[in-house]
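1. coords please:
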Amino acid sequence: MWHETKASIILSVQFPIIQAGMAGGVTTPELVAAVSNAGALGMIGAGYMTADALKSAIQAVKAGTNKPFGVNLFVPEIPKVKDGELQRANELLDPVREKLGMEKVHMKPAVDVSVFFEQVEIVIRYQVPVCSFTFGIPPESVIKKLKARGTILIGTATTVEEAILNEKSGMDLVVAQGSEAGGHRGSFEGDFAHAMIGTMALVPQVADAVSIPVIAAGGIMDGRGILSSLILGAEAVQMGTAFLTTAESGAHALHKKAVLSATEDRTVVTSTFSGKPARGIENGFIREMTEYEKELPPYPIQNILTQEIRKTAAKQGNADYLAMWSGQNPRLSRELPADELVHRLAGEVDVLIGRIKEK
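-> The predicted structure is shown next:
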């Protein structure tokens, strides 16, 4: 059977389908549990969670399913930002704050890397079966500690070189994330521009270069994308945008509506919201800030600076100032319960294989 792959066996799931760990409240416990109960792998997007919030989310998922699930963590980054750069960034954001009726508060964000290590301890304490990483490879001590507890580790790569580094570090599987993917890309080695490789080109090259199972990601929205990925050498797929519009998703209603009505030419790669390139639906904020993109501080500083702007816009129902991440294939997005989506995806693959056999 097509769904019996190296990845599905390692992850103990019926279908080699992983719901991406989308951070920022999209991956509710209800979504994660529903995906896992349907036979795929649900993933908590813990990137911006405190340790207590992650603990609560894990407990809620465990209350909703006894199937395997995972937690996605962001490997911390500590950029050096000068006071003058922060002042300039705040000055550029002040007109936006004014439009939203916010005070002109000039922030000096600080990055607390201790949260990442607290999250790791929570993953261990609550015996989460799978832990994936984005934005780099965690310290060797973290990898050894998790593997000693039997945690299955998944890395993220946007180039063959990054995939090889993930394998060498001890990852059990690696996501080959193509440039079609929505949200932030997992690039961490080399220049971002040179890592803009499409899924169809990236997956087979990664599959040829590493011995660990490869998980295809980026623009995969239906059975055609799943079967194509498996043919290209992947052992599973990771899907984000496809699950963003499900009933259990915690994405803002305006975000869901924007994705469901978007076309392939509406997404852009921008660092205006967070300081790190991410693919999303173009809106007023992106258009206003693009010309100043090179003046903005790197992730996560810019992300912290725009956090209250995004929260205020959400409360006001103003889509022009929301970060509406989306992959390049929004026309195939569906408004369904998560379990129904998983079953439809699997059914679509079955139909495709049946058609091929008939020819």
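
2. going forward, measure contacts and count neighbours with C-alpha atoms only.
-> Will do.

3. roughly how far does Ala207 sit from Gly240?
-> Distance from Ala207 to Gly240, counting by Cα to Cα, to the nearest Å: 21 Å.

4. quick one, which of these two is more surrounded?
-> Of the pair Ala207 and Gly240, Gly240 is the one with more neighbours under other Cα atoms under 10 Å, namely 25 against 22.

5. distance-wise, check the more buried one relative to Gly182.
-> 7 Å.

6. just Pro330 next, same as before
-> From Pro330 to Gly182 the distance is 10 Å (Cα to Cα).

7. Thr306 too?
-> Counting by Cα to Cα, the gap from Thr306 to Gly182 is 19 Å.

8. the two: who's more crowded?
-> Gly182 (29 against 23).

9. residues contacting that one?
-> 218-219, 240-241, 278-280, 325-328 (Cα atoms under 8 Å, 6 or more residues apart in numbering).

10. just checking, which helix or strand succeeds the strand or helix carrying Met43 along the chain?
-> Of the helices and strands defined by DSSP states H and E, Met43 is found in strand 42-45. Once strand 42-45 ends, the next helix or strand along the chain (criterion: DSSP H and E) is helix 51-64.

11. here is the second sequence; please produce its structure so I can put it next to the first one:
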Amino acid sequence: MWPDRRILDLFGIELPIVQAPMAGANLAAMAVAVSEAGGLGSLPCALLTPERAREELTIFRQAAAKPVNVNFFSHRPPEAGEGREAAWKRRLAAYYVEFGLDPEAPAPSSSRAPFDEAYLALVEEFRPEVVSFHFGLPHAELLARVKRTGAKVISSATTVEEARFLEREECDAVIAQGFEAGGHRGIFLSDDVSTQVGTMALVPQIVDAVKVPVIAAGGIADGRGIAAAFALGASAAQIGTAYLFTPEATVAPAHRAALKSARDDRTAITNVFTGRPARSIVNRMVREVGPISDAAPPFPLAGGALVPLRQATEPNGSGDFMSLWSGQAAPLCREMPAGELTRRLAEEALERMRRG
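-> The predicted model follows:
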């Protein structure tokens, strides 16, 4: 039925739909539902301790006899820079005063751990069918050991140059992440987000540049988007924001409410939540401090200073100081269980392709 079966055969799945791994927004329940429906469910581990990741992987393996994608960040930890973090606290001091918080109190740490030996031990223990990375790839020895488990390795590329790099490093497939995508940009060979490329232009150029199969990502929220991805030469689509509307998503109530009222022109690429460019729904923090702030310390250090502000405002239903990750296609999304959504997306895509 599908015009390109390379991803289906590579991952051993039935539908060319990859549920985007969304750190903080999904756990094993969503991955199980998507994989059981025939797509590739994904478990994001960047915000999980190795112990918690083990629990979630155990849940998946007990609930589904299907392939799973386990995702990790592969950023390089920043060098200590107390000056930058102190300047960031000063930039946010007025908000602390507004909500009765002590601007001089130590900021909580921001935990987004890169792939390391502890996470590698999980991969070697559970042997997931797919291991994906964001922000490039881990060190060569770690990557070699991942491959020795038999896992298929994929990573995100935001430019043709990044896609070629991933192919040279023997990735089995490349995720072409267009500028429309929600959450963190996978950019890793540059830090200039002003020249990032949209999905429509990026996918066919990466398809032409590499021999491995390409997974289109960014702005895809219904069957029309999946059909368009195949028309551009992709072998599958990775979908994130649409799954945030499912009951399996672990987003906060304020985030869920913001998604329901999202508009195409109300998201922005911002670094104010983590120190790294990511697409969020525009809120007070983005409007008043960002979208891009030179004061924000490097990833992931910017997030710690926001924790007290989020704790002070979120119980009142406010999303003013929390990351509201969303792609530009949120208004196309529908509320339904993740398994049903996966099947519906596939059916819509096939119907669109049959109609030509």
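
12. drop the TM-score for these two in here.
-> Scored against TM-score structural alignment, normalised by the length of the second structure, the superposed chains reach a TM-score of 0.94; 355 aligned residues with a Cα RMSD of 2.0 Å.

13. re the thing from before, anything in contact with each of Pro330 and Gly182 of the first structure?
-> Thr241.

14. do a quick rundown of the strands in the stretch 101-250 of the first structure.
-> 130-134, 152-157, 173-177, 183-184, 214-217, 236-239 (DSSP state E, counting those that start in this stretch).

15. what's the closest of these to Met1 of the first structure?
-> strand 236-239 (13.5 Å; Cα to Cα).

16. now that closest one, how far from the chain's geometric center?
-> Offset of strand 236-239 of the first structure from its chain centre (Cα atoms, centre = their mean, to the nearest Å): 11 Å.

17. cool, stretch 212-229 of the first structure as well?
-> On Cα atoms, centre = their mean, the centre of stretch 212-229 of the first structure falls 15 Å from that of its chain.

18. in that stretch, which residues are buried?
-> Neighbour counts over stretch 212-229 of the first structure (16 or more other Cα atoms under 10 Å) mark 212-223, 225-227, 229 as buried.

19. what does stretch 326-345 of the second structure give?
-> Those would be 326-331, 333-334, 336-339, 341-343, 345, for stretch 326-345 of the second structure by 16+ other Cα under 10 Å.

20. from the residues you listed, which land in helices?
-> Cross-referencing these against helices under DSSP state H gives 338-339, 341-343, 345.

21. with distance to Ile187 of the second structure as added columns, please give the residues you listed in CSV.
-> Formatted as CSV, these follow (distance: Cα to Cα, whole Å):
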residue, distance to Ile187 of the second structure
Ala338, 28
Gly339, 30
Leu341, 29
Thr342, 27
Arg343, 31
Leu345, 28
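
22. in the stretch 251-356 of the second structure, which spans are helices?
-> Secondary structure of the stretch 251-356 of the second structure by DSSP state H, counting those that start in this stretch: the helices cover 253-260, 284-289, 307-313, 338-355.

23. closest one to Ala37 of the second structure among the ones you listed?
-> It is, among those and with distance given as Cα to Cα, helix 338-355, at 5.2 Å.

24. so which other helices or strands are in contact with the closest one?
-> Packing partners of helix 338-355 of the second structure (3 or more Cα pairs under 8 Å, 6 or more residues apart in numbering; DSSP states H and E): helix 28-36, helix 223-231.

25. mean deviation, that helix versus the first structure?
-> Compared with the first structure after fitting, helix 338-355 of the second structure deviates on average by 1.2 Å (mean Cα distance after the TM-score superposition for the first structure).

26. contacts for that helix?
-> Contacts for helix 338-355 of the second structure (Cα under 8 Å, 6+ apart): 1-2, 15-17, 30, 33-39, 222-227, 243, 246-248.

27. count the neighbours of Asn283 of the first structure for me.
-> Other residues close to Asn283 of the first structure by other Cα under 10 Å number 17.

28. identify the residue nearest it in space, chain neighbours excluded?
-> Nearest residue to Asn283 of the first structure, sequence neighbours excluded (Cα to Cα, 6 or more residues apart in numbering): Asp320, at 5.1 Å.

29. for the one you found, which residues are in contact?
-> Under the criterion of Cα under 8 Å, 6+ apart, the neighbours of Asp320 of the first structure are 283-285, 313.

30. quick check, nearest of those to Val71 of the first structure?
-> Nearest member of the contacts of Asp320 of the first structure to Val71 of the first structure, counting by Cα to Cα, is Ala313, at 27.8 Å.

31. what's the average distance of the helix or strand hosting Phe72 of the second structure to the first structure?
-> Using DSSP H and E, Phe72 of the second structure sits within strand 68-73. Strand 68-73 of the second structure differs from its equivalent in the first structure by a mean of 0.7 Å after superposition (mean Cα distance after the TM-score superposition for the first structure).

32. the first structure: matching residues for that strand?
-> Matched against the first structure by TM-score structural alignment, strand 68-73 of the second structure falls on residues 69-74.
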